[in-house]
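A.B. asks: Predicted model and sequence below, questions to follow.
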Amino acid sequence: MQNVDNIFWFIPFSSLVALGFAFYFFKQVMKESEGTDKMITIASHVRKGAMAYLKQQYKVVGIFFLVIVVMFSVLAYGFNLQNEWVPGAFLTGGFFSALAGFFGMKTATYASARTANAARTSLSLALRVAFRSGAVMGLVVVGLGLFDISAWFIVLNYFVDEPSVAEKMMIITTTMLTFGMGASAQALFARVGGGIFTKAADVGGDLVGKIEAGIPEDDPRNPATIADNVGDNVGDVAGMGADLYESYCGSILATAALGAAAFMGNAELQMKAILAPMLIAAVGIILSIIGIFMVKANEGATQRQLLKSLGRGTNISSALIIVFSWVILYILELENIWGIWGAIVTGLITGIIIGRATEYYTSEEYRPTQKIAESSSTGAATVIISGLGMGMISTAIPVMAVVVGIIFSFLFASGFDMDNMGLGLYGIGIAAVGMLSTLGITLATDAYGPIADNAGGNAEMCELGPEVRKRTDALDSLGNTTAATGKGFAIGSAALTALALLASYIEELKIGIIRLLETAESYAFPNGNVVFTASDVSSISLMDFMDFFKVNLMNPIVLIGIFIGSMMAFVFCGLTMNAVGRAAGKMVDEVRRQFREIPGILTGKNEPDYANCVAISTKGAQKEMLLPSILAISVPIVVGLVFGVAGTMGLLVGGLGAGFVLAVFMANSGGAWDNAKKYVEAGHLGGKGSEAHKATVIGDTVGDPFKDTSGPSLNILIKLMSMVAIVMSGVTVAYSLM
């Protein structure tokens, strides 16, 4: 065990290395010039707007978190239905998730003008500035995530006192899962609120500016253009950072809990199984940093060459993690090393396939997006129809990749023994960890996108010239593809993580029943079986629990839960889509008002009232984000209280199945519509100002909430409902009606 204890310290060390390099890249970016006075002024407007929005959002979220912490404290200290560490773990999860988004967005708002100014020199320099800025986001997320996980592990290992090491590890790992709920809750607010903000500004600005006034995107005469650029940062940087922070931590925590359950009979192997996902993530940080230094491009590079440049870094990191993950398992001497390593490789391959499929269906370099653009010859309606159809078809490869990934990760880890559920589920969890192990560089390629987009906006507003705009357009178009790939990657990892969380839910139920038995003589299961002692509960297998709670497809309660879970995915999307529509409608009215009442705007004599547009988006986002977020948290609690464990399991299964497919469809449709517009703007089918361009702008407008609000929020919904069910399991077993 001493050897294992020594190896553990590599985990917090790697987290500090990540934060150190994030600071180094930040300082390197800050050394670059922001350019002309006008470029600096525009960047300052965007920075102030983004920080003002984030400050307001954190006030609202802070109140919500305070209410939840009080509720958890009452359940823990008043009713003994939760571990007393839960309120603190929940709070730190949300805090670090918010902190990751804040640091990433702060860097992005400083980087956009610097990227635009670098584009005045060369494409290669502009790519380096934008990508290194995105790397700050990626490294802050993994650094803070792993630091919080290792810190909680140290604290709980010191204070938690149980009769055996095995029981102690079960308490520690399941308690740490509640920190994942804090991260999920914060991520949902960040994603939904940021998504509503950015798309209200984007849709409003496009409909009036491009379609009605006929002025270019990011034209300084458009009153919504600053709000649009602010939105890129609060939605696609702060929101995405919080989102993937939650995915990263959730996969590690769920796998650690499954490892604790799978090796209950052997304390040494149990500890190794818990540390394995943390160590793989720690090594992934080092390899991500190596990959970041590999990204570079030549002047005049095509879209495929730029994609290849970014792919070089991610592919090298992925190849190296395959080797080093085996080394970690070998050093730990974990049971079935080759099988668990096979599960890790399966997760990586699954992620790569999802990324490549997303790239194929959303990049303007490939036929699916080009076909959507070509359908513009008959108007906007056919663009929308074509995009919807392509998005539906595009779900096939990611879904089948996840299906095959689940099968092989389970079989590899279980030694091809379908009855070995514990190790098989551990394999699925560690496959998710493998997929996210190099998140440092994967998220860098994603966060790079909105930075490049803002750089293009700055270049347009400052009239830097066609050569500069050509370079920023190339980076922006690449960013659309990498952002879509990042969303697909996040959604795919959510599917594997959510499946691991389902198994973790059962383990948390056991602990909830054990806690009940501290004050009760026995616990009666729904089918009449009675467990008299805590040791009886501890020895029950996962499949026995399924039988005890009647979790099978012939139980109508399970089917009710599945229907409610499936419905939740669609209702959630409907609420967020309508929220964008309402906020965008107010933005359209404001932009039209300014064009009408300040006639000098279009001639360039008078400056628009940018601040009022930012205020409209801020107010709309704060108001509209509450209902979808509260619904996502309250529904699992209500279903647990009314329909019990069987209904809750059905809810989580239904939400996972429908939510995963719907999220892929929305993200890919939206990304393809966006790049179809970019394809036309690049000079194809008549170019800017043509009828084809107007039709694809409409398609892009429809796709905006698809890809930036509803779609990416679904993967958080899937995991948040699981996290809420896990945290509230003690209440479910104590008070459910069925």
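C.D. replies: Now that the structure is in, tell me what you want to look at.
A.B. asks: switch to C-alpha atoms for all contacts and neighbour counts from now on
C.D. replies: Fine.
A.B. asks: and the longest helix for the protein?
C.D. replies: Ranked by residue count, the top helix of the chain under DSSP state H comes out as helix 626-681.
A.B. asks: Quick one: distance of the host helix or strand of Lys586 to the chain centre.
C.D. replies: Using DSSP states H and E, Lys586 sits in helix 556-597. Remark: helix 556-597 is offset 19 Å from the chain centroid, using CA atoms, centre = their mean, to the nearest Å.
A.B. asks: cool, and stretch 726-734?
C.D. replies: 26 Å.
A.B. asks: now swap in stretch 301-320 and tell me
C.D. replies: 22 Å.
A.B. asks: which outside residues touch that stretch?
C.D. replies: Residues outside stretch 301-320 that contact it (CA atoms under 8 Å, 6 or more residues apart in numbering) are 284, 287-288, 290-297, 348, 365, 438, 441-442, 445, 474, 477-478.
A.B. asks: Also stretch 483-491?
C.D. replies: By CA under 8 Å, 6+ apart, the residues outside stretch 483-491 that reach it are 244, 247, 351, 354-356, 358-359, 362, 442-443, 445-447, 449, 660, 663-664, 667-668, 671, 707, 712, 715.
A.B. asks: how near is Gly387 to Asn668?
C.D. replies: According to CA to CA, to the nearest Å, Gly387 and Asn668 sit 9 Å apart.
A.B. asks: Next up, the contacts around the residue nearest the centre of the chain.
C.D. replies: By CA atoms, centre = their mean, the chain has its centre lying nearest to Asp243, at 3.1 Å. Neighbouring residues of Asp243 by CA under 8 Å, 6+ apart: Ser184, Ala187, Leu188, Ala190, Arg191, Ile716.
A.B. asks: cool, and Ile633?
C.D. replies: Ile633 sits next to Leu720, Met721, Val724 when contact means CA under 8 Å, 6+ apart.
A.B. asks: got a list of what Met137 touches?
C.D. replies: Ala22, Ala100, Gly101, Phe103, Gly104, Met105, Thr107, Val237, Gly241, Leu443, Ala444, Ala447.
A.B. asks: which SS state does it fall under?
C.D. replies: Here Met137 is helix, with the state taken from DSSP: H, G, I helix; E, B strand; the rest coil.
A.B. asks: Apart from its neighbours in sequence, what residue is nearest Gly265?
C.D. replies: Closest residue in space to Gly265, ignoring its immediate chain neighbours: Ala166 at 7.4 Å, by CA to CA, 6 or more residues apart in numbering.
A.B. asks: another one to put next to it:
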Amino acid sequence: GLFEAIAGYGLGGSSIALFGRVGGGIYTKAADVGADLVGKVEKDIPEDDPRNPATIADNVGDNVGDIAGMGADLFGSFAESTCAALVIASLSSIGEQHMWAAMMFPLCVTAVGILVSFVTTLVATDIKPASQISEIESSLKLQLVLSTVLMTPCVYFLANSLLPAEFTGLFTDDPAKVTKNYYVFYCVISGLWAGLLIGLVTEYYTSNRYQPVKDVADSCKTGAATNVIFGLALGYKSTIIPIFAIAISIYVSHTLAAMYGVACAALGMLGVLSTCLAIDAYGPISDNAGGIAEMAYMGDDIRERTDALDAAGNTTAAIGKGFAIGSAALVSLALFGAYVQRANVLDKDASILTPRVFCGMLVGAMLPYWFSAMTMKSVGKAALAMVEEVREQFRTIPGLMEGTGTPDYKRCVEISTKASLAEMVPPGVLVMGSPIVCGVLFGTQTLAGMLVGSLVSSVQLAISMSNTGGAWDNAKKYIEAGASDHAASLGPKGSEAHKAAVTGDTVGDPLKDTSGPALNIVMKLMAVESLVFAPFFYAHTRDGLLFRLLGV
């Protein structure tokens, strides 16, 4: 009963994360797209210029979507990975023999992660702070690497101290199979180091210090179309190494400790959660600082520094999203394992050669695309209303373009707020309704297939969307900064290459800040909801009401 309550806790955490991610994403991107299209492209005024009516809504949205949304997302991952580990452990000899210290192992991993993050923060702020613009990204990356290195021996100590030398009951096909405590250590560090690898690969594909983003910037010379083509290709290619990292982590952890190992791998990836959240929040804070500098008409040197911080922040935000996506994949698989156990779906019942399971997989793989279509269209509709409002204000408010009139910022904030509240309902109904409808009408087998299909499809789509959007954003900033000969050759702000980069950035905004990150919650929420309702499905609709009605 206690661990069923924990599953409900995970469901609550993921539900609020969905609304935070989707609602926050629609809010921030409606304002961002509206501000960019009219301000930069049509009126040729700088980003965050106080003459632009959508500027305040844009800056508020950074906090709503990128800080509150990411916080809720990672909290949901943490709650659900802990929930999956505790539920699976309670069904093993650890739970049967009431080994309380061993049961607390997942929570202790996270607690140690917080202490490790304190130490790494001190390194970045007091021991080795960044003193030059070129050191910003390196300093943030050092925190991530250092926290991963320090976490490794701490996890070994916890596994030896809290877990029994040997325990059983983790493998459903062979309950007597023995799992040793150091197996669990390997599971945790497989997730921990896979997370670091995903972070570093994400940095490579989204930082303007590396060739991929420079290639995207270079493609802007021939217009927006080639920029979009190069950006999409970059996003698709960026899935390769993260997927291998996640796959290896899953294989190692499942081989050593079944689904409990996968849940521990997810906890390992989230072990440096505090550091991840800090470097992710760095991005929107830097962006807002730049906005304030622009609105206050501070000197060009101030704006140059805030732009450098913002560009680094863009990369750290992409790294944070990479961690969130990787951990969501592991969490979803662990929750799927818990669901299969709770719903008594046997291995032979979950075979993809079974028509019900395969059909469920196909539908599950389609759901992330349907969800993304909904969220993208929601941003488009809200952005359209924002663009019309901004244009109307430039037309009707005397002296606005000259800087003598005052824009109606409040009206733009209202448009974003109303759009985000109204437009997040249909995607929410799709994600939360699908497992219930599938479980009741088509049974536990089909639902198992749907969960797997959704997981496999969501993780690829989320990585490519997030990295494509991040690359387009930093390609634009690379051209604007003009810090190298190559960047300067692409032209100053207002050049044709810059306008093409702005178009790419505008297309990428809803990809990297709305649809992509929200897919993390799609795979987690469907899995945890299925786990919560698994006993009901097993007791009442195991074979599916529709199949029962048709007599098949």
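C.D. replies: Arrived safely, thanks for sending. Because the structure is predicted, anything quoted here is derived from the model rather than measured.
A.B. asks: Post the TM-score for the overlay when you can.
C.D. replies: With the length set by TM-score structural alignment, normalised by the length of the second structure, the two chains reach a TM-score of 0.92; 520 aligned residues with a CA RMSD of 1.3 Å.
A.B. asks: re the thing from before, okay, Gly387 and Asn668 of the first structure: which has more neighbours?
C.D. replies: Asn668 (35 against 31; other CA atoms under 10 Å).
A.B. asks: The alignment partner in the second structure of the more buried one and Val213 of the second structure, how far apart?
C.D. replies: Aligned by TM-score structural alignment, Asn668 of the first structure pairs with Asn467 of the second structure. Applying CA to CA, the value for Asn467 of the second structure to Val213 of the second structure is 10 Å.
A.B. asks: what do those two both touch?
C.D. replies: Residues touching both Asn467 of the second structure and Val213 (CA under 8 Å, 6+ apart) are Tyr205, Thr206.
A.B. asks: mind listing what the spatially closest residue to the match of Asn668 of the first structure that is not a sequence neighbour touches?
C.D. replies: Distances taken as CA to CA, 6+ apart place Gly235 nearest to Asn467 of the second structure, at 5.2 Å, with adjacent residues excluded. By CA under 8 Å, 6+ apart, the contact set of Gly235 of the second structure is Ile463, Ser464, Met465, Ser466, Asn467, Thr468.
A.B. asks: Distance-wise, check Val323 of the first structure relative to Lys272 of the first structure.
C.D. replies: According to CA to CA, Val323 of the first structure stands 19 Å off from Lys272 of the first structure.
A.B. asks: again, but for Leu66 of the first structure
C.D. replies: For Leu66 of the first structure relative to Lys272 of the first structure (CA to CA), the value is 36 Å.
A.B. asks: which one of the two has more residues nearby?
C.D. replies: More crowded of Leu66 of the first structure and Lys272, by other CA under 10 Å: Lys272, with 26 against 13.
A.B. asks: so that one touches Ile331, yeah?
C.D. replies: No - between Lys272 of the first structure and Ile331 there is no contact under CA atoms under 8 Å: 9.9 Å.
A.B. asks: Helix or strand: which one has Val551 of the first structure?
C.D. replies: Here Val551 of the first structure, judged by DSSP H and E, is contained in no helix and no strand.
A.B. asks: Let me see the contact set for it.
C.D. replies: Here Val551 of the first structure is in contact with Val558, Val645, Ala646, Met649 (CA under 8 Å, 6+ apart).
A.B. asks: Just send those residues back as JSON lines, with neighbour count and distance to Ser251 of the first structure too.
C.D. replies: Formatted as JSON lines, the contacts of Val551 of the first structure follow (neighbours: other CA atoms under 10 Å; distance: CA to CA, whole Å):
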{"residue": "Val558", "neighbour count": "25", "distance to Ser251 of the first structure": "25"}
{"residue": "Val645", "neighbour count": "29", "distance to Ser251 of the first structure": "22"}
{"residue": "Ala646", "neighbour count": "27", "distance to Ser251 of the first structure": "24"}
{"residue": "Met649", "neighbour count": "31", "distance to Ser251 of the first structure": "19"}
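A.B. asks: Compare those with the second structure and list the overlap.
C.D. replies: Compared against the second structure with both residues aligned by TM-score structural alignment, their matches' CA atoms under 8 Å, the contacts of Val551 of the first structure retain Val558, Ala646, Met649.
A.B. asks: Out of those residues, which comes closest to Ile40 of the first structure?
C.D. replies: Sorting those by distance to Ile40 of the first structure puts Met649 at the head of the list, at 52.9 Å, by CA to CA.
A.B. asks: Quick one: the strands in the stretch 151-300 of the second structure, in order.
C.D. replies: Assigned by DSSP state E, counting those that start in this stretch, the stretch 151-300 of the second structure shows strands spanning 166-167, 179-180.
A.B. asks: out of the ones you listed, nearest to Met386 of the second structure?
C.D. replies: In terms of CA to CA, the element of the strands of the stretch 151-300 of the second structure nearest to Met386 of the second structure is strand 179-180, at 57.4 Å.
A.B. asks: Stretch 380-388 of the second structure: which residues count as buried?
C.D. replies: With burial defined by 16 or more other CA atoms under 10 Å, the residues of stretch 380-388 of the second structure counted as buried are Gly380, Lys381, Ala382, Ala383, Leu384, Ala385, Met386, Val387.
A.B. asks: mean shift between that stretch and the first structure?
C.D. replies: Stretch 380-388 of the second structure, aligned to the first structure and superposed, deviates on average by 0.3 Å (mean CA distance after the TM-score superposition for the first structure).
A.B. asks: next one: stretch 315-323 of the second structure
C.D. replies: Its matched residues in the first structure lie on average 0.5 Å from stretch 315-323 of the second structure after superposition (mean CA distance after the TM-score superposition for the first structure).
A.B. asks: Can you check which part of the first structure that stretch sits on?
C.D. replies: Residues 481-489 of the first structure are matched to stretch 315-323 of the second structure when aligned by TM-score structural alignment.
A.B. asks: and what of stretch 431-447 of the second structure?
C.D. replies: Under TM-score structural alignment, stretch 431-447 of the second structure corresponds to residues 632-648 of the first structure.
A.B. asks: swap in stretch 22-30 of the second structure?
C.D. replies: The aligned range for stretch 22-30 of the second structure in the first structure is 192-200, by TM-score structural alignment.
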